[in-house]
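Engineer: here is the input, now give the coordinates:
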Amino acid sequence: MAPQKSSFGNIPNNTNEHWYKDPCLKRNITQCLGLSLVIFYLGCRLHCDQNLDYRPGAETDLDDASLLTGLQAMASWGQFVDHPKGSILGLYTAILFLPSILTAYLGDFVSQHFGRRIALALGSLIVLAGSLINALAVNPAMWVTGRGIIGAGSGIAKVAAPALIQEIAHPRLRPMIASCYYPCFYFGSLLSALLCFAGLYIPGNWSWRTPSIAQVVGPSLWLVYQNRLTEAAAVLSKHHANGVDDDPLVRWELAEIQAVLEEERANHQISYLDFSRTAGNRRRLVVLLSLCIGSNWVGNGIISYYLTPVLKTVGITSPVQITLLTSGLAIWNLILAFAAALNVERFGRRPLFLVSIFGMLVSYCLVTGFSAGFASTKKSGLGIAVIPSLFLYYGFYDIAWTPLPVPYTAEILPFKLRTKGLAVFTSVGTMANAFNQFVNPIALQAITWKYYAVYIAILLFYLVFAYFMYPETKHYTIEEVSMIFDRRNGDIEQLSDLASRKVEKGTIEQFEHRE
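Structural biologist: Sure, this is the predicted structure:
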């Protein structure tokens, strides 16, 4: 079969074939990657909370297998918050996530009525305020309040940023740039690892304040939707054609966007109920729910959040060994996640998902087998064999489940449902994550390695589900991708033809002057 060609591949465009030689594309990439700092903060915050590794010789209480056990290793932090245990410690963990269950929907409202940039700015300012409150807290209540405010702001920003990236990225670069969004999490994780390690040797409360203070340290589709075509054309020409207003690709993009939005207005897709009104939208909803739940329920919930107790179950208890393994895993994740993101258009979303899930399934079987063998025989070799299996598992996780769920969700949704879908993704994903965090430590303590069998079953389900429910979307524009769930390829070709006819007939200029 001949390789599929993009619908815009033969349209002239005033940009260099090599992005690094073109000022417009370099600026576009910089702006889109800048939007990925939204997830960078999350990597920084989570790593501070979960993976503050142990000072050589320090003793750490792991009774509750809580996410904040690393912070408990810091005597100054324990004294400041009065050594929280049990449900109180669980609350300190959850307060970072729970507000976004609600504020994600606020992010959708602001994005739809005032634009993506306003929503992003609002969310970022709230995160900034929460970080300062958290870092400069004078009592535990103020510290917890700061975490809650950070979580509230992140819920707004995490809805606006992925949508804006999809909408302002050059169509030739959009799949790769969008897929780099979540891998930026690992940049935050690595920075935090360094800051937290240094903080272990800073006396007093500044040992835990330092990472928090360091953390402080496109709108084209929305414009078209508001019938502001002249401004939208200016945005597209600036970011996709080095300022050339009559660039053929810009004119074609604008016409395609206009055609899609005119049809959406005719269908009156304006509320969350629209997810249930057509077969295509119902399928979109099922897919995005599978992605946001699966992001935390394909086995990574144990490895990423409870790596230390997992390692202890196989006999690896040395603080130095644990520190090196967690840091090495972060670097491994960073490399593979970005490698997959930059090649997503070459391999396609569907093959990456299927290979990823199958590889994770095999790896998890190895982890389970070696863990069972170590539990029965106490042979150190079997315990050590778990380590490369964990790295192998995360290698497969990183090629799909790190870079793809957020951009895949954003691109399969039509414009008017895009931020609504991302709000559902963020809210439900947060609830799934919170439940996961509650169940995992209890199950690990009760049945140890036997609990891994649950995730083997989940991975088997996702392998079948992905095969039947995840369509391929490579080589399509953002407008065309959203149509795959409704009418398949024939109508996408019709959309491309319609856009071309609009350009030829001058429909865009006539529409522009109706403002």
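
Engineer: when you work out contacts or count neighbours from here on, use the C-alpha atoms and nothing else.
Structural biologist: OK.

Engineer: neighbouring contacts of stretch 501-514?
Structural biologist: 227-230, 251-252, 254-255 (CA atoms under 8 Å, 6 or more residues apart in numbering).

Engineer: quick one more, to check against the first:
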Amino acid sequence: MNGLLILPSYTEYFHLTTATVGLNNAASWIGAIVGALAMQPVADVLGRKRGILVASLITIAGVALQAGAQHIAMFVVARVVVGFGSAISNASAPVLLAELLPARTRGRVLGIFFSCFYVGSLVSAIVNYGSRNIQSTWSWRLPSLLQFIPSFLALCLLPFVPESPRWLISKGQDAHAKEILYIMQGSAATPNTENDNDSTSAAEAALRDIKSTMQREEAAYPRNAWRELLATPPNRRRLLILVSFGTMISTLGNFVISYYLKRILDQAGVADADAQLRINVGLNCWCFLAAAAYGDTDNQAGIYSTIAVIFLFQGFYSFAITPTTSLFPSEIAQYKLRAAGIAVFRFFDSGFGLLCSFAMGYAMEGAWLALLPC
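Structural biologist: Next comes the predicted model:
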């Protein structure tokens, strides 16, 4: 959305105002809020893999609507659908990783998982920059359409990804779970060897450990996942952390940069669209690879200071917060509460994201200045 808002063809086609800019930004959060209500049933009932499948199909449908949008209402509905699909994936994908990976690598990989958000942002920024000179609505329709690629890749790769052994065990599919645990030992391609026997023994031991842990959890937490979140003091503390963390990540200030970079740059004196798109590319490079870029106006000291602070803030946020958004919610709760806990986290993240989508647009227009005391 940062890139699209910089493109004149996009803003002029929809005749955007402060209200409709906020609505376009908020639409994906509306979908995410609704999707948060479906996260736990989809991930726990259909399974982690099918959850990713459902999320990918929904997202592709939303992308098609967005790319073909003829008016603002169609664009907003499309963004709601994309937000809903993204929410489902945010429950299924990190949970699947958490339940497949061994403890020694789980934290590192889950941290990398959401950090790759910036890979997508960087690609998006480059695509927007490359499409800026297309003399038609395809300058914004093409970046919208290319959003289908990650979901398409997920659909292509999903047949080769194993299901969560914990989910399979919870559904009584112990033999399938054991096969996956065996494959995860890394010796499936060398049967009838000593390594193969070791892997089989390790898979059987892992299966017993997982079943034992799940049985203890079931005995300790016999109610449904939503009731258990409130049933005991430890779980209430987990719930408090999930609520506060979900609220925090949308209210630390990064939201303004993520959705209203154009207005920040306008106010700083960088009004040229090409310069703004270059800064958008550079900022995403910095967030993932610590690169930099800047614009050019008369007030050089003010410009450089503003952009330097933006880069510093985003760098620290990316280092400290971004990796934990997929790692912490997945790790803090037991198996039975994991999907429900992530749903709570995402509900509050999306709720405050929705609030900021509207509030920040008006705040940056100066509409709130009249409400402040002299």
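
Engineer: any idea what the TM-score is?
Structural biologist: Their TM-score after superposition, calculated using TM-score structural alignment, normalised by the length of structure 2, is reported as 0.83; 341 aligned residues with a CA RMSD of 2.6 Å.

Engineer: wait, which of the contacts of stretch 501-514 of structure 1 is closest to residue 273 of structure 1?
Structural biologist: residue 227 (24.6 Å; CA to CA).

Engineer: and that closest one, what pairs with it in structure 2?
Structural biologist: Under the alignment (TM-score structural alignment), residue 227 of structure 1 maps onto residue 172 of structure 2.

Engineer: select the longest helix from structure 2.
Structural biologist: helix 335-365 (DSSP state H).

Engineer: what is the end-to-end distance of stretch 206-224 of structure 1?
Structural biologist: One end of stretch 206-224 of structure 1 sits 49 Å from the other (CA to CA, to the nearest Å).

Engineer: buried ones in it?
Structural biologist: 206-213, 215, 218-224 (16 or more other CA atoms under 10 Å).

Engineer: all helices of the stretch 251-400 of structure 1, in order?
Structural biologist: For the stretch 251-400 of structure 1, the helices defined by DSSP state H, counting those that start in this stretch cover 279-297, 300-305, 307-313, 319-342, 344-347, 349-377, 380-398.

Engineer: reformat these as JSON lines; add mean neighbour count and distance to residue 113 of structure 1.
Structural biologist: Below are the helices of the stretch 251-400 of structure 1 laid out as JSON lines (neighbours: other CA atoms under 10 Å; distance: least, CA to CA, whole Å):
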{"stretch": "helix 279-297", "mean neighbour count": "19", "distance to residue 113 of structure 1": "22"}
{"stretch": "helix 300-305", "mean neighbour count": "20", "distance to residue 113 of structure 1": "36"}
{"stretch": "helix 307-313", "mean neighbour count": "20", "distance to residue 113 of structure 1": "42"}
{"stretch": "helix 319-342", "mean neighbour count": "19", "distance to residue 113 of structure 1": "31"}
{"stretch": "helix 344-347", "mean neighbour count": "17", "distance to residue 113 of structure 1": "32"}
{"stretch": "helix 349-377", "mean neighbour count": "20", "distance to residue 113 of structure 1": "31"}
{"stretch": "helix 380-398", "mean neighbour count": "20", "distance to residue 113 of structure 1": "35"}
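
Engineer: CSV for those, including distance to residue 486 of structure 1?
Structural biologist: Output for those, formatted as CSV (distance: least, CA to CA, whole Å):
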stretch, distance to residue 486 of structure 1
helix 279-297, 5
helix 300-305, 32
helix 307-313, 42
helix 319-342, 26
helix 344-347, 22
helix 349-377, 18
helix 380-398, 29
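
Engineer: of all those helices, which one is nearest residue 33 of structure 1?
Structural biologist: Among those, helix 319-342 sits nearest to residue 33 of structure 1 (CA to CA), with 12.2 Å.

Engineer: what packs against that closest one?
Structural biologist: Secondary-structure packing of helix 319-342 of structure 1 (3 or more CA pairs under 8 Å, 6 or more residues apart in numbering; DSSP states H and E): helix 174-179, helix 184-199, helix 307-313, helix 380-398.

Engineer: nearest to residue 349 of structure 1, out of the ones you listed?
Structural biologist: When those are compared (using CA to CA), the closest one is helix 174-179, at 9.7 Å.

Engineer: so where is the closest one in structure 2?
Structural biologist: Counting by TM-score structural alignment, helix 174-179 of structure 1 corresponds to residues 106-111.

Engineer: quick one: buried residues of the matching stretch?
Structural biologist: The neighbour-count check on stretch 106-111 of structure 2 (16+ other CA under 10 Å) flags 106-107, 109-111 as buried.

Engineer: quick one: residues in contact with it.
Structural biologist: 94, 97-98, 322-324, 326-327.

Engineer: recalculate using a threshold of 7 Å.
Structural biologist: With contact meaning CA atoms under 7 Å, 6 or more residues apart in numbering, stretch 106-111 of structure 2 is reached by 94, 98, 323-324, 326-327.

Engineer: so which of the helices of the stretch 251-400 of structure 1 gets nearest residue 40 of structure 1?
Structural biologist: Using CA to CA, the helices of the stretch 251-400 of structure 1 put helix 319-342 closest to residue 40 of structure 1, at 12.1 Å.
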